[in-house]
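Chemist: Compute the structure for the input listed below.
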Amino acid sequence: MSAGNPSLRPWRDIERRQCRQIMVGDVAVGGDAPVSVQTMTNTPTDDVKATVDQIRRCEEAGVDIIRVSCPDVESTAAMKQITRAARVPVVADIHFHYKRALEAADNGAACLRINPGNIGGDDRVKEVVNAAKANGCAIRIGVNAGSLEKHLLEKYGEPCPEALVESALDHIKLLQDHDFHEYKVAVKASDVFLAVASYSQLADAVDCPLHVGITEAGGLIGGSVKSAIGMGNLLWAGIGDTIRVSLSAEPEDEVRVGYEILKSLGIRTRGVKIISCPSCARQGFDVIRTVQTLEERLQHINTPMSLSVLGCVVNGPGEARETDIGLTGGGKGKHMVYLSGITDHTVEDGDMLDHIVKLVEQKAAAIEAGEAVAFDPHAEPQKQVEAAE
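Modeler: The predicted model follows:
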């Protein structure tokens, strides 16, 4: 259990938008299901080994749903092997050719990302819907400010919230006309203001789950900030049932950033939440390099817990009282370690990193064992589990 108890703080509460629930494979989206984290592969889909290897890295990072592009017959043919190998549901990204949707549905796709209005006449929409129904596929309607229909651009003069929402409603109607309701919708834009306004309007107009993201957000740093501002605003308002952080970075980085956004709002908990100071001349150790190393070395920990890393005693003890494990810089190369908010022991510079990693692994083992055994900072991680058994 964390040192603090956020559930007793009503000002932290987020009232989630109510919507109906759909299934993407075995992952529930919408309703009272957790907000799921998605990403998209960037390998050639017909290179099955490279694509599955990338999916595996994303799975290790915690991805709930993953999307692959299906621009040609070779890609949809590869879907059969990819969907069998993946441990999470796979979404087939289809743009204009409806036959790719039919092939992907037959080859194991859990969801089709397609805009019904872009694939031709009503007969083609009907074929896609029938294939989705026959194979238990959901559909994700993906409206993007950069590819709005010509008649909407002529009507509104430029991409605007009203244009994006109207496009989404038009696509939804095409599915509803064929009695298909297992869909979720996105109205993405690279402009934060446009995206937030569009999602806010759409949330009031529909009862389906919403896939939230800021598209073409940018590189790892800039895109993460942009996504956190836009998606954070929406999630804080209770809008968003599944998310993708769109970065010019590796897909597993998108997953990690997605979880950081959700963790910062208390929506999902996964892995170690590190609270650290920006460092200053008072620091008793190199905070920046220490945090960078801990982030890297603790990526394998999935168990939710909190770790504070503070360079000095100004804010260190206060932050440590709120975290599972705390480290505060001290003098003469010795630093204070806190366990469950209580001062416990000191650690020297040379042993600090290995010691903190060991403590986190031990705490994770105790939590996973149901905390049936007391947390012993001097025991090996496996001993925690053995003691519980």
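Chemist: hey, let's count contacts and neighbours off CA atoms from now on
Modeler: Noted.
Chemist: Other residues contacting the helix or strand where residue 197 lies?
Modeler: Secondary structure from DSSP states H and E places residue 197 in helix 192-205. The set of residues that contact helix 192-205 without belonging to it, under C-alpha atoms under 8 Å, 6 or more residues apart in numbering, is 17, 160-162, 164-165, 186-189, 210, 212, 214, 226-227, 229-231, 233-234, 239.
Chemist: compare with the first, here's sequence two:
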Amino acid sequence: MSWIERRKTRTIYVGNVPIGSEHPIAVQSMTNTFTEDVETTVAQIKELEKIGCEIIRVAVPTIKAAEAIKEIKKRISIPLVADIHFDYKLAILSVENGADCIRINPGNIGEKWKVKEIISAVRERGISIRIGVNSGSIPKEVLAKYEKPTPEALAETALNYARFFEDNDFTNLKFSLKGSEVKSTVIANKIFARQTDYPIHIGITEAGTFISGAVKSAVGVGILLYEGIGDTLRISLSTHPKEEVKIAYKILSALDLRKRGVEVISCPTCGRCRVDVETLAKEVEKRLEHIEKPLKVAVMGCAVNGPGEARFVDVGIAGAGDYFILFIKGKIIDKLSEEEALERLVKEVENLVRKE
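Modeler: Coordinates of the predicted model:
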């Protein structure tokens, strides 16, 4: 049983992926290609599929992008979300071309009748809507009330949208309340979560470059997940989207919410270390990226941190002067040269996967 009690929500679907508290927290990403470029977009989506991306979002700023969805959908295996801003006609065209979900911010769609047109289109196809709320698109009347985009303003905006959609007999919804600040995002989501049972997509928007964005996302998303909030997530980084997927799983794994792939345990190094742990650990991660089975693999810099502190791992190596020791399930089974260590470690992990 998980040490985290998830907030109870209803279930909706994005394609064949269920979103809600009764289901695993789904990992999403977004392509950074031009959607009109079908070949490049499909290639990137397939790359993301291989490392566990379960839902993909694509930008739809033009008619050609909306039309490209039809061909893209034929060639990918995961559900596709069309990201729409401003033009309601692009949302409808995306629906007609097979999008599994539409992401809109009602505040930048404009008049209510335009939003109602989108509702009619998605209801006819039986697909869901993700309603996005961020600090840059809070309605004027709400902004005037709070004077600035406070967490309360974000939450009130989302709750107002929920009532509008309910008044139009549409509840096949998930919500995202995002800002670039951890504090604002966390508080807004907590307020909203207390007052509804809609599934919530979590993340820190515009989080930044790889290191700063990963840290900010891990803190913000981690707090929300620990509070039981979050049914699907995206880690937003200014880098290749495959890094978003990897970090999402690492965050979920750290909280024991989902396990996928190899977790590399490596020591921080110290004066006892006589091997290049950093380079070796990075190479191990790269070589084992294709493994889906949850495993723990250790790369340690000395015998102190070898089968002693890392005895809980499935497979590990530890530097011991001018050689390495190889240990499996805490037992030392071989002594290897530095040249042999990496290849043998990879081989033993792959053997373990085949056996189990």
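Chemist: quick one: TM-score?
Modeler: In this superposition the chains share a TM-score of 0.97, using TM-score structural alignment, normalised by the length of the second structure; 356 aligned residues with a C-alpha RMSD of 1.3 Å.
Chemist: on that earlier part again, mean deviation, the helix or strand following the helix holding residue 197 of the first structure versus the second structure?
Modeler: Heading C-terminal from helix 192-205 of the first structure, the first helix or strand you meet, by DSSP H and E, is strand 211-212. Mean deviation of strand 211-212 of the first structure from its aligned counterpart in the second structure after superposition (mean C-alpha distance after the TM-score superposition for the first structure): 0.2 Å.
Chemist: Now the helix holding residue 197 of the first structure on the second structure. Mean distance?
Modeler: Compared with the second structure, helix 192-205 of the first structure is 0.9 Å away on average (mean C-alpha distance after the TM-score superposition for the first structure).
Chemist: In the second structure, which residues correspond to that helix?
Modeler: Mapped onto the second structure using TM-score structural alignment, helix 192-205 of the first structure spans residues 182-195.
Chemist: Can you list the buried residues in that stretch?
Modeler: If you call a residue buried by 16 or more other C-alpha atoms under 10 Å, then stretch 182-195 of the second structure has these buried ones: 182, 184, 185, 186, 187, 188, 189, 190, 191, 192, 193.
Chemist: One more: stretch 37-56 of the second structure?
Modeler: Using 16+ other C-alpha under 10 Å as the burial criterion, the residues of stretch 37-56 of the second structure that qualify are 38, 41-42, 44-45, 48-49, 51-56.
Chemist: Filter the residues you listed down to the ones in helices?
Modeler: Taking DSSP state H as the definition of helices, these contribute 38, 41, 42, 44, 45, 48, 49.
Chemist: mind checking what the fourth one lines up with in the first structure?
Modeler: In the first structure, the residue matched to residue 44 of the second structure (TM-score structural alignment) is residue 54.
Chemist: Pull up the gap between the counterpart of residue 128 of the second structure in the first structure and residue 365 of the first structure, please.
Modeler: Here residue 128 of the second structure is matched to residue 138 in the first structure, going by TM-score structural alignment. Using C-alpha to C-alpha, to the nearest Å, one obtains 37 Å as the distance from residue 138 of the first structure to residue 365 of the first structure.
Chemist: coming back round to it: now, among the buried residues of stretch 182-195 of the second structure, which is nearest to residue 163 of the second structure?
Modeler: Within these, distances to residue 163 of the second structure taken as C-alpha to C-alpha reach their minimum at residue 192, with 12.6 Å.
Chemist: Next, work out how far apart the closest one and residue 268 of the second structure are.
Modeler: Separation of residue 192 of the second structure from residue 268 of the second structure (C-alpha to C-alpha) stands at 40 Å.
Chemist: Off-centre distance for the match of helix 192-205 of the first structure?
Modeler: Shown here is stretch 182-195 of the second structure, whose average C-alpha point lies 19 Å from the average C-alpha point of the whole chain (C-alpha atoms, centre = their mean, to the nearest Å).
Chemist: And for stretch 138-145 of the first structure?
Modeler: Here stretch 138-145 of the first structure shows a centroid-to-chain-centroid distance of 18 Å under the convention C-alpha atoms, centre = their mean.
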